[in-house]
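S.K.: got a predicted structure here, sequence first:
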Amino acid sequence: MMNGPLASFLTDANFKSVLYIVAFSLFIYGLSGLTGPKTAVRGNRIAAIGMSIAVVATLLVDPFHNPVLIIIGSLIGVGVGVPAARKVKMTAMPQMVALFNGVGGGAVALIAWAEFRTSGGFDVTPTYIVVFSLFSAIVGSVSFWGSNIAFGKLQELISGAPITLKALQLPVQALVGLVAIGSAVAIATGSTSEGLMVLLLISAGVFGVLLVLPIGGADMPVVISLLNAFTGLAAAAAGVSLDNQALIVAGMIVGASGTILTQQMAIAMNRTIVSVIAGGFGGGGGDAPAGAAGAGGGTVRSTSASDVAIQMAYARLVVIVPGYGMAVSQAQHAVKEMANLLESKGVEVKYAIHPVAGRMPGHMNVLLAEADVPYEQLKEMDDINGEFKRTDVSLVIGANDVTNPDARNKADSPIYGMPILNVDESQSTIVLKRSMSSGYAGIDNPLFVDPKTSMLFGDAKASVEAITEELKAL
């Protein structure tokens, strides 16, 4: 227990409020830096400093309860989090985001359970605190288990295809949802049974599992954002129940940003959030042998690295369209080297970035920033689509659904109406793929059999490196 003037000052409520205000300011300022690759690292560090200040302010409590447990928990968190963040490959970043987000939701649910136990089942707790605690328990549990299912799908531990109980899906999902809500109502109206609290957490967890299992891989970027928003809202509710301003503000920031991003991702896919939650879209696609007949029985035209190099070397404008295939093969550095060589030959190079290319929002931006691609060359979909008609060569690296012309031309297509990159308007299109497998939407792409399209089959990184060597020889 701390004593003396210093201890009084450090534990004074006004001093802690000042620290929280400083922390909030750093949260917001750091978040503003995440809007571009050049300032993202600095913004992340500033926000981390803000969080550190908030943690210190929260721990300035007299008496200092359970210091050993706090130290042990902190060491475990650092021991797991730092190595995981440093060693994770960029291809695995989406599943790490899903997993870490789920941990946050799970922590909030456990806090609600702990509050229930330490208060004797909310025996003398104000009603509004009980409501916020129960809300955080339900939403936190949904987020934890839903995020784990999203992780499993992204890590391919679970099939990326929609998994449902068929006709029983909605009835079962409604039942477990009602059990969770009913348990919460019973607790809020006076029940102190811990069994009800456990039932609430379990039923909410089952609801989270049933929520994400029917959602196909094509919608995973939206799901990650949605679950992130859930965790933020649960954390804010926990902050109210704990009377912790830092948790309230941080949770609201996460919840608001996650909600906005979810809406933007849904718009980018011409989907509603309700239709995403309804599931049943996208199955990860299946493999077909290289050179097989394409959509509608069209002919697939294979090409070679030397032919691709010749086409691009004599082009005025080359647009590179990255997709998840570039992430899988870790080809971003090879792509940057190839682009530098093209520019040295007087070729203008741009990168076309679709909002949902890859497996999470901003996936391609992060990969290319890692390879030091100038941010000015990264063109968002709305900015680059007008450029394709004057593009000599579009080089598509592992992108599928975001370049599928059926989204514009085929009214009965599952992706009809989804904004796409109009690469089919280029004078020539080169597609780098391992095989004729479909994308996450699980449908054929007529771009691959377009007369102006040539396919270069193989690992994306190896193909890009082969093209680069051919360019050096020209």
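M.R.: Thanks, I have the structure now.

S.K.: hey, let's count contacts and neighbours off CA atoms from now on
M.R.: Will do.

S.K.: any idea which element the residue nearest to V212 when sequence neighbours are not counted lies in?
M.R.: Residue nearest to V212 in three dimensions, not counting chain neighbours: G146, with 5.7 Å by CA to CA, 6 or more residues apart in numbering. Assigned by DSSP states H and E, G146 belongs to helix 127-154.

S.K.: which other helices and strands contact that helix?
M.R.: helix 93-118, helix 169-188, helix 194-212, helix 220-242 (3 or more CA pairs under 8 Å, 6 or more residues apart in numbering; DSSP states H and E).

S.K.: so V356 makes contact with N270?
M.R.: No: using CA atoms under 8 Å, V356 is not in contact with N270, being 11.2 Å away.

S.K.: this is the other structure I want to compare:
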Amino acid sequence: MLPDGPLGVVVPILYIIAFALFIYGLSGLTGPRTAVRGNWIAAVGMGIAVVATLLLVRANWIWVVAGLVIGTLIGVPSARNVRMTQMPQMVALFNGVGGGAVALIAWAEFRSSTGFLDEPLYVVIATMFAAIVGSVSFWGSLIAYGKLQELLPGRPIGLGRVQQPINIGLLVLAVVAAVVSGLGGASEWWIIAVLVLAALVGVLVVLPIGGADMPVVISLLNAMTGLSAAAAGLALSNTAMIVAGMIVGASGSILTNQMAVAMNRTIPAIVAGGFGGTQAAVSGDGVERTVKSTSAADAAIQMAYASQVIVVPGYGMAVAQAQHAVKDMAKLLESKGVEVKYAIHPVAGRMPGHMNVLLAEADVSYDALKEMDDINDEFSRTDVTLVIGANDVTNPSARTDPSSPIHGMPILNVDESHNVIVLKRSMGSGFAGVENPLFFLDNTSMLFGDAKSSVMEVTEELKAL
């Protein structure tokens, strides 16, 4: 409820300004040219929303200030020091913290209302929804963080056929405990049971999901956190939480669907788990194959005399932090009259836009970054395609082998290029754990080694030509 007096006028105005900045900032995130500015605009909006909310606080300000100081001391250094290769797990972790905060808010609301005595039904429903979804998001995000950080195995960890019945059973029990909690005057142990049962659901849902699907899971959990925040805002009559939560929930849901489409997988199939992970490559027919190795000198000659070179960045480029070396190589090729473009797959790396961010950091021209649908027709007209650490998104089995686990997944058609040079440390499989026939094609050569070192060696050879 808004207070009487000047604050009753000022706070709504501040919220309206914050909402406008949220939406305007979000619109800027649709393109790389405006993404940084959009992020700053949305951040300013969030700052205004926080100030407006603090104006309504009637509590011990020592605790409020302490929380702000602790959060700032943890959040700012973490965000400034994180490497780009670790950004996906930081997104998962920060998103989880939001879900955890919502779950704690729901618990606090239960305590402050003495077990929802005399509370309207909509408050009870919204609070219990926030408790369940927030707890699922928090614990699920921790598991996602553990898998991406390799604290946990990236492969699916499940209970086989009983996995889904157990998950459903735990969710039903959480809902039952929520109903009992909302009857009015229930023991506090019931709300604790809600949070614990929902936590088990979050853990057991994400554990069986393999690393290949983890970017989609992060996006889904982010959407769930937004929806839980909106529900908590409804219970607390906090307009800022409702609007911000719905924006996060809606945008996260759209992104999750787009990523699932990009992988040709349904969201229920992803949640069901059992696909992808760090495991040995599996050949579909058991036939031993050989690959052709190349050298930096030969790769330089091939690219120097090409009319067009397409660079396909992947997680290997991110791990090696090779984006600046790639930019230097491309600049040298362009000085020799070679046209250089970058093919960006929607789910390359470990999160949406991962490759775009890395290349933008190296000041690669936005015009040179081509989305999959825009670049795929050009591979057949391309002299050399340089694949840097990308695996699953270039696997032709997705197009040609109906028995492949990734069959139907839209890929970059690099195999149609006249020549393909693949930079990899080894013959290991990608996050999906599926062997890539691209490496064995007649028009493919492998340049083994660290991606950054390999690119720098190619650049030095180009200078000598």
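M.R.: Cool, the structure landed. The structure displayed is predicted, hence computed values, not measured ones.

S.K.: TM-score for the pair, please.
M.R.: The TM-score (TM-score structural alignment, normalised by the length of the second structure) is 0.97; 463 aligned residues with a CA RMSD of 1.6 Å.

S.K.: K331 of the second structure -> the first structure?
M.R.: Aligned by TM-score structural alignment, K331 of the second structure pairs with N340 of the first structure.

S.K.: ok, D213 of the second structure next?
M.R.: By TM-score structural alignment, D213 of the second structure lines up with D219.

S.K.: and the residue most central in space within the second structure, what does it touch?
M.R.: Central residue of the second structure (CA atoms, centre = their mean): M351, 3.6 Å from the mean position. Contact analysis of M351 of the second structure by CA atoms under 8 Å, 6 or more residues apart in numbering lists P88, P215, V216.

S.K.: next one: it from N81 of the second structure, what distance?
M.R.: 19 Å (CA to CA, to the nearest Å).

S.K.: quick one on the thing from earlier: I'd say the match of D213 of the second structure and G282 touch.
M.R.: Yes: at 7.2 Å, D219 of the first structure counts as touching G282 under the criterion of CA under 8 Å.

S.K.: okay, these two: which has more neighbours?
M.R.: Legend: neighbour count by other CA atoms under 10 Å for D219 of the first structure and G282, higher for D219 (27 against 23).

S.K.: ok, and the closest non-adjacent residue to the more buried one?
M.R.: V276 (6.6 Å).

S.K.: in the second structure, what residue corresponds to K461 of the first structure?
M.R.: Using TM-score structural alignment, the equivalent of K461 of the first structure in the second structure is K452.

S.K.: scratch that, N14 of the first structure
M.R.: Looks like N14 of the first structure aligns to V9 there (TM-score structural alignment).

S.K.: same check, this time on V274 of the first structure
M.R.: V274 of the first structure maps onto P268 in the second structure, with residues paired by TM-score structural alignment.

S.K.: relative to the first structure, what is the average displacement of the helix or strand containing its match?
M.R.: Assigned by DSSP H and E, P268 of the second structure belongs to helix 267-272. Helix 267-272 of the second structure differs from its equivalent in the first structure by a mean of 0.4 Å after superposition (mean CA distance after the TM-score superposition for the first structure).

S.K.: thinking again about what came up before, you'd agree the residue nearest to V212 of the first structure is up against G102?
M.R.: Yes: between G146 of the first structure and G102 there is a contact at 7.5 Å, judged by CA under 8 Å.

S.K.: find residues that contact each of these two.
M.R.: By CA under 8 Å, 6+ apart, the residues touching both G146 of the first structure and G102 are L227.

S.K.: pull the contacting residues for the aligned residue in the second structure for A161 of the first structure.
M.R.: Matched by TM-score structural alignment, A161 of the first structure corresponds to R155 in the second structure. Neighbouring residues of R155 of the second structure by CA under 8 Å, 6+ apart: P208, I209, G210, G211, F275, G276, G277, T278, Q279.

S.K.: just to revisit the earlier point, return the distance of the helix holding G146 of the first structure from the chain's centre.
M.R.: In terms of CA atoms, centre = their mean, to the nearest Å, the centre of helix 127-154 of the first structure is found 17 Å from the chain centre.

S.K.: average offset of it relative to the second structure?
M.R.: In the superposition against the second structure, helix 127-154 of the first structure averages 0.3 Å from its aligned positions (mean CA distance after the TM-score superposition for the first structure).
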